[in-house]
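J.: Dropping a prediction and its sequence here:
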Amino acid sequence: MQSKLATLFFATFAAGSCVLAGASPASATTRYGKGRWISSESGWQNAGVYLEPDDMVRIHYVSGRWTVDYREFPYVSSAGYAWRIDRRIYQGCKILSRHPHGSMIARINNDHYRVGSRALIEARQAGFLQLRVNDADGCLRDNDGAVRVKISVTDY
């Protein structure tokens, strides 16, 4: 009797697990869900995610602060500096000139994107996702801090 009950329990448990696994449509399309720290003191940093054309990558700021000049300017989130502060920073250091210093930016091969505190990006070409602060390589020596982001990729 106990072996029949044990068999029935395990069969029910296994069937229920299969139903639960199939019940989540998000798990069928989401390939990655990674958290990463991105330093303001380094240039382009590989996010550990390879994208195919038409993949959708969602990048979301989680925590942390950084600055493009620890001697002169406050620490900010990945959204970057407000306009009144941004205009006081040397504009020649921006990689994406139309977006604030200190904002997070992304690159997939030669395609550049502003991330800020969050972004949903459709990959136009295959390649690794790279992230960094909007501050050129020659201007990183006075930077400090890092931000943590969550990255999810969905293929449609």
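T.: Thanks, I have it.
J.: can we go C-alpha only for contacts and neighbour counts from here?
T.: Fine.
J.: In the chain, what residue spans correspond to strands?
T.: 30-39, 45-51, 56-67, 104-108, 111-114, 118-122, 127-133, 144-154 (DSSP state E).
J.: Would you format those strands as CSV with mean neighbour count and distance to residue 83 included?
T.: Shown next, in CSV, are the strands of the chain (neighbours: other CA atoms under 10 Å; distance: least, CA to CA, whole Å):
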stretch, mean neighbour count, distance to residue 83
strand 30-39, 17, 22
strand 45-51, 18, 26
strand 56-67, 20, 15
strand 104-108, 23, 15
strand 111-114, 16, 16
strand 118-122, 17, 18
strand 127-133, 23, 16
strand 144-154, 20, 20
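J.: Second structure follows, compare the two:
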Amino acid sequence: MDATSGWQGTGLTVKAGRRIGIDFQGGGWTVDRRRFPEVGPRGYDSAADQRIWQGCKLDPKLDYGVLLGRVGGGSWFVVGSHDAVTAPDSGPLELRIHDQDHCLVDNAGSLLLKLTY
């Protein structure tokens, strides 16, 4: 998953209620390549998050950089570093970094994930 792109298809089409295995294989991403180091799917810890300008969050309660998912273009959910999630809906699975689309220009990096279904 690329930090400079919004919602990205995974190639998986899932059914509601089914388990999706998500294994973080490596890599890292950042919401500001000039000021903040790369992190994994958990995103930034609260201390680092508080130092980042807060105007680009999709959800002000979540830390920047966390891995998000959605199914079929529906409501998004936190994936983070969980090893599995349950599909809330049926449809194509998409993933992204927690950062608004218009703020992706200063991002960098990518996460390598192994998905099982």
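T.: Perfect, I can see it now. Remember, predicted model here, so these are calculated numbers, not experimental data.
J.: Make TSV out of the strands of structure 1 and add distance to residue 75 of structure 1.
T.: Shown next, in TSV, are the strands of structure 1 (distance: least, CA to CA, whole Å):
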stretch	distance to residue 75 of structure 1
strand 30-39	13
strand 45-51	20
strand 56-67	5
strand 104-108	13
strand 111-114	19
strand 118-122	18
strand 127-133	12
strand 144-154	8
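J.: Could you say which one of these comes nearest to residue 91 of structure 1?
T.: strand 127-133 (14.0 Å; CA to CA).
J.: Onto which residues of structure 2 does that closest one map?
T.: Residues 91-97 of structure 2 are matched to strand 127-133 of structure 1 when aligned by TM-score structural alignment.
J.: List the residues that contact the residue nearest the centre of structure 2.
T.: Residue closest to the average C-alpha location in structure 2 (CA atoms, centre = their mean): residue 67, at 2.1 Å. Residues near residue 67 of structure 2 by CA atoms under 8 Å, 6 or more residues apart in numbering: 41, 42, 43, 78, 79, 80, 81, 95, 96, 97, 98.
J.: and the third one, what pairs with it in structure 1?
T.: Translated: residue 43 of structure 2. Checking with TM-score structural alignment, residue 43 of structure 2 has residue 80 as its match.
J.: That match contacts residue 94, doesn't it?
T.: No - contact between residue 80 of structure 1 and residue 94 fails when scored by CA atoms under 8 Å: they sit 11.7 Å apart.
J.: ok, those two, which is more surrounded?
T.: Neighbours per residue (other CA atoms under 10 Å) separate residue 80 of structure 1 from residue 94, with residue 80 holding more: 24 against 20.
J.: Report the contact partners of that one.
T.: 100, 101, 102, 103, 104, 116.
J.: Pull the most distant pair out of those residues.
T.: 101 and 116 (10.2 Å).
J.: higher neighbour count, these two?
T.: Counting neighbours by other CA under 10 Å for residue 101 of structure 1 and for residue 116 shows that residue 101 has the greater number, 29 against 22.
J.: distance of that one from residue 9 of structure 1?
T.: 59 Å (CA to CA, to the nearest Å).
J.: do the same with residue 103 of structure 1
T.: 54 Å.
J.: Identify the residue of structure 2 aligned to residue 91 of structure 1.
T.: Checking TM-score structural alignment: residue 91 of structure 1 goes with residue 54.
J.: Contacts only, for that match.
T.: Neighbours of residue 54 of structure 2 in contact, by CA under 8 Å, 6+ apart: residue 60.
J.: repeat that with 10 Å
T.: Residue 54 of structure 2 is in contact with 60, 63, 64, 99, counting by CA atoms under 10 Å, 6 or more residues apart in numbering.
J.: Return the members of those residues classed as buried.
T.: 63, 64, 99 (16 or more other CA atoms under 10 Å).
J.: Verify the contact between the second one and residue 56 for me.
T.: Yes - under the criterion of CA atoms under 10 Å, residue 64 of structure 2 is in contact with residue 56, at a separation of 8.7 Å.
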